[in-house]
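# Below are the sequence and a predicted model; questions follow.
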Amino acid sequence: MIKTNIRIGGVPEHFNLPIHQIKENGTLDRHGISLEWTDFYGGTGQMTKALREDDVDICILLTEGIVKDIIKGSQSKIISEYVITPLTWGIHTGLENSLQKKDFIFDKKHAISRFGSGSHLISIVNANSKNQQIAEEQFTVINDINGAIKSLNALETDVFYWEKYTTKPYVDAGIIRRIDEYLTPWPCFVIAATDSILEKHPEKVDLLLDLIQESCKKFMKDDSVIPVVAERYDQQLPDVERWYHSTEWATNSWVSDKMLKSVIYHLKSANIINEDEHIPELIWKK
C-alpha cells in the first residue's frame, strides 16, 4: 500500500493523546497514512507560523489563534472542532511576586509565548471582558513554559496564562503560583489544515479526521486511559480524573458558525482584529 505522508502538530499535552494512540497502535498505517508528528512547545503562535510557512500540513491549536491568523491572511482552513469544552487557563505569577488572587493584573507585565499565541490573545480578551486594556509594551515574549518560569521568578514579568492542568505540576512543586483562572467563552481546540494539503489529498484528510474522531469516541468511553495520561504526562491521578471528566472531544467534523461568530466578536471587541476587517472563508467546505 502506498502511504500518504501528512505532517501534523500540536502542543505536547494530554489533549492530543487520542491522536498519538492511533499513530502508535498502527491504525493510521493500516489506512495508508504516515503521520509525522511535531510537538510545538511554543503553542498556537508557533503553529500558525508553521502553517503559514508550509512547515506542517495540519495543526491542533487554539480556536481564537487560528481564526485570527486566517483573517490576517493564512492560507489555511478550520477542518473540524477538536476539544469542544472551553479551556481553563491558569493565571500564574512568580513565587516572590506580591500578586494575589483577585488583585488587579491588567497594568502588570505579561509573559507570552509569542505574539498571536493563546497566552497573548486570551490575556487581551480577559482584560476586555472586564473593560480593561493591556498595552503592547506590557508583553514580553518568553517562548515557552520554561521561559515563563524563569521570567516570572526573576520578576521580569508578573503574569502568565497557560492551560491549568499542564502547569499544575509546577504549581504543586512550588515553582510558580496560580493566582486565578479564566475560562474561554468558546470550544478550546480546533483542527486546521493548509489549503495546499486540502487540495492535494482531500480524501486522506477526511479519512484522518474520521480516524481521529473514532479514537476520541473510544477515549471518552474508556476510563482506563486516566492512569495512562497521569503517567505519560507526569500528572497526579486526581487531577487527571477531574480533567478527563470535564473534557469532551468532537466526534464529527461540524464547526459551529455561531461559535466562530462569537470568537470574531470578541477579537474585534479586544481590538485584535479591526472592526471593518474582511472575514474570509474560515471553514473547509468539502
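Happy to help now that I have it. In this text, all values refer to a predicted model and were calculated from it rather than measured experimentally.
# C-alpha from now on. contacts and neighbour counts both.
Fine.
# quick one: the residue positioned nearest the centre of the chain from Asn25, how far?
Geometric centre of the chain, nearest residue: Leu62, 3.5 Å, by C-alpha atoms, centre = their mean. From Leu62 across to Asn25, the span is 26 Å (C-alpha to C-alpha, to the nearest Å).
# gap between Asp222 and Ser215?
According to C-alpha to C-alpha, Asp222 and Ser215 sit 11 Å apart.
# Beyond the longest helix along the chain, next helix or strand please.
What stands out as the longest helix in the chain, according to DSSP state H, is helix 202-221. Next along the chain after helix 202-221, taking DSSP states H and E as the criterion, comes helix 225-232.
# Report all helices and strands that that next one contacts.
helix 237-244 (3 or more C-alpha pairs under 8 Å, 6 or more residues apart in numbering; DSSP states H and E).
# And the helix it packs on, what's buried?
Val240, Glu241, Trp243, Tyr244 (16 or more other C-alpha atoms under 10 Å).
# which other helices and strands contact that helix?
Using 3+ C-alpha pairs under 8 Å, 6+ apart: helix 237-244 touches helix 225-232.
# quick one: contacts of the helix it packs on?
Defining contact as C-alpha atoms under 8 Å, 6 or more residues apart in numbering, one finds that helix 225-232 is touched by His14, Leu17, Phe219, Gln235, Gln236, Leu237, Val240, Glu241, Tyr244.
# also this one, for the comparison:
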Amino acid sequence: MEKGIFSKHGIDLEWSDYKLGTGAMIKSIKEGEVDVIIALTEGLVSDIAQGSDLRLFATYVKSPLRWGIITGGKQDQFKDVEDLKCQKFGISRPTSGSHLMVSVLALERGWHPQKDVSFEVKGSFESLRNSVNDGSTSAFLWEYFTTKPYHDKGEVKIVGFITTPWPCFMMAAKKHFISQHKTALDSFLKATREACSLFHDTNDSLHQIAKKYDIETDDAKAWFKAVQITASSGISAPALKRVVNALYQTKVIQTADFDIEDLIDKNLAELDNDIHAMKLYNKPELVKFVRNNLIVKSIAAGPLDYKMLLDFDQHHYFGTDAVDEFVSLCGLNSSSKVINIGSGLGGPARYLAGKYGCQVLAVELQEELHRTARELTERCNLHHLVHHISGDILQVGQHLKENSYDTIVSWLTVLHIPQRDLLFKLSYDLLKPEGKFYAEDFFKVSLFNEEESRILKEDIYCPYCPDMNTYKSQIKQAGFQELKVDDLTPTWTEYTKQRVLKWRSDKDNLVSIHREDTYNRLLSFYNQVATLYQGGHLGGARFIATKTSLQ
C-alpha cells in the first residue's frame, strides 16, 4: 500500500490484521466492519456450507499451510507421530484449523477420526504449549513457522508435519457486495497480484518477515521459498471437495452432498480442475493404503528396510519388474543420476537407490504424497541417495543444472501434463549427452467416445492424450535424435483386467485393512482404467529417447 499500487488501480484500501483468526474475520465481515476478508480456506468453506451469504472469489495463497505436530519439550514417550494414536489433542476451539487438521491427520494415518483421537479445548497458542508440558494433552497442531522458535528453545518438540490438502488462504466477500462491486474487485485482484509480485522480487522482504514474526532468517527463507501468493480468480474444485469431506468427517457440517459451485461467486471466480480431480488422488487413498499396510505389518514406526515396503509402495504397472526392466534398458548403475517425475510415495526411487545404488531426485507434485515418501525414505536410511522435492517438474526443472542427469523416468505421469513440448525440451536440456528420457504412458489408438473422454479428463486427469505419431513427433521436436517405442497395449490391457479381478477376489481381506470406502474408491478407479483399455481406443507404450549430442 505504501508504494501506491492499489491507488494506481483506483482502489482506496484500508488493511486490518486480525490476530484472533478466521472466526473473528467472518464475524467482522458479517457485521459490516470490513468488505473483503482473506482467511483460512477451511474456515470460509465451513461457514458458507452452513448457510452463510459469503462467497469465495479468489485463491490468495495457492500453497498449502504446513502444520507442526507438537508435543511437550520433555515428553519423551512421543517420539513418532504414530505414538499419538488414541491420545488427547489440544485444540484452540471446536471447528478451528487445529481441530480440523487433527482429523485430517487421523484420516491420512488410517486412524478413526472419532475413536482414535480425542480433544480438549485450550484456547490460545500459549495455553496449548502449556498443556503438552503439564500433561493435560499429549499433542496439538499449529502452523510450523510460528511454532519453530519454541521448538528451537526446547519448550516443545515437533515430532512430525502435515500440510493442508488444499490452498491455505482464500478471499471472500458477501454476495451482494460482490454483485455491486465486481469492477472494483477485479481491479483489487490486479493490484494484489502486482503487490505480491513486488513482494517476492524485493530483497528486503525476507528481513521484514523475520522481524515481524520473530523468526530466524533461515526460517523466513524457507517460508518465502515455499509460499505461492497468487490472488487468482481460479479456485481448485478438487481442493474444495477435500475441504468439504474433511469438514464432514469432523462432523463440522452434516452433509458433504452439495454443489461445490455454491461456494464461489461465479461472476468473479471460476472452478479449475487439477490432478486432485483424479479419483486416485481426490482423497488421500494412496497414503491411507500405505499407512494401513504399515499398521497391519506392525511397522508403523521405527526403522525400515526398503524391501519391507515393496508389496505396497509400487503403484505403477508390474511393480519392481518394470523398474528392473527400466534399469536394464537404460544401462543404469551405482553412479547413475536419475530424475523420477511423479515419484508418488517414493517406491521406485527407493528401489533404485536400495538395489542399484542410483542417486535419485524424486519430484512429486502432491504434497501429501511427497511428505509421506520422504518420511519412508528417511526410515529406510536412503535419504543420502534419494532427494525428495515437492513441486511441478516444469518449475522445479528451472532450478536444476543442465547436462547433469543420466536418465529421466516417468511411469504413467506424463499423461497428467498437457504441456508436453515444455516437458520434453526441459528433459532434453537436463540430460547429459547420451542420457535417456524414459516414459511409460498413454496414447490414443483411435477416437474416444464421449464417456471415455469424460473419464480421461475428469477421473484420470489426462487433459491431453495424443496419438502415437503426434507423441513421437513432440519428443523429436525437443531435440532427441534417437527414439525407441514399444507398444505395450495388449500387456497393459490384460494387466489392468487382472488387477480388477484380484482386487475383487481379495475383498474381505482388503476391507478389513482399508475399510469399505477406500476399497470401493480404488476398485472404481481400477475398473475405469481397465474399461478404457478394453474399449480399444486407449493404448499404452514405452518411449525411450536418447540425447546423442549437445546443441
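Looks like it arrived, so ask away. Predicted model only: the values in this text are computed from it and were never measured.
# mean deviation of the longest helix of the first structure from the second structure?
For helix 202-221 of the first structure, the mean deviation from the second structure after alignment is 2.0 Å (mean C-alpha distance after the TM-score superposition for the first structure).
# can you pull out the helices in the stretch 1-150 of the first structure?
Assignment of helices within the stretch 1-150 of the first structure using DSSP state H, counting those that start in this stretch yields the ranges 17-24, 27-30, 44-52, 63-71, 118-129, 145-153.
# Quick check: which of those helices is nearest to Asn97 of the first structure?
For these, the distance to Asn97 of the first structure is smallest for helix 145-153, at 7.7 Å, taking C-alpha to C-alpha.
# ok, back up a step: quick one: which of the buried residues of helix 237-244 of the first structure is nearest Ser80 of the first structure?
Tyr244 (20.7 Å).
# need the contact list for the alignment partner in the second structure of Val83 of the first structure.
Under the alignment (TM-score structural alignment), Val83 of the first structure pairs with Val61 in the second structure. The contact partners of Val61 of the second structure, by C-alpha under 8 Å, 6+ apart, come to Pro167, Cys168, Phe169, Met170, Val227, Gln228, Ile229, Thr230, Ala231.
# hmm, try it at 7 Å
Pro167, Cys168, Phe169, Met170, Gln228, Ile229, Thr230, Ala231 (C-alpha atoms under 7 Å, 6 or more residues apart in numbering).
# For the fourth one, what is the corresponding residue in the first structure?
Correspondence of Met170 of the second structure to the first structure, assessed by TM-score structural alignment: Val190.
# can you pull the contacts of that match?
Taking C-alpha under 7 Å, 6+ apart, one finds Ile60, Leu61, Leu62, Thr63, Ile78, Ser80, Glu81, Tyr82, Val83 in contact with Val190 of the first structure.
# do Leu62 of the first structure as well
Going by C-alpha under 7 Å, 6+ apart, the list of residues near Leu62 of the first structure reads Thr44, Gly118, Cys188, Phe189, Val190.
# Equivalent analysis for Gln213 of the first structure, please.
Contact analysis of Gln213 of the first structure by C-alpha under 7 Å, 6+ apart lists Ala250, Thr251, Asn252.
# Ala231 of the second structure too?
Ala231 of the second structure makes contacts with Ala58, Thr59, Tyr60, Val61, Leu189, Thr192, Arg193, as judged by C-alpha under 7 Å, 6+ apart.
# before we move on, back to that, okay, the contacts of Val61 of the second structure in a markdown table with distance to Leu522 of the second structure and secondary structure next?
Listed next are the contacts of Val61 of the second structure as a markdown table, based on distance: C-alpha to C-alpha, whole Å; DSSP: H, G, I helix; E, B strand; the rest coil:
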| residue | distance to Leu522 of the second structure | secondary structure |
| --- | --- | --- |
| Pro167 | 25 | coil |
| Cys168 | 27 | coil |
| Phe169 | 30 | strand |
| Met170 | 31 | strand |
| Gln228 | 31 | coil |
| Ile229 | 34 | strand |
| Thr230 | 33 | strand |
| Ala231 | 34 | strand |
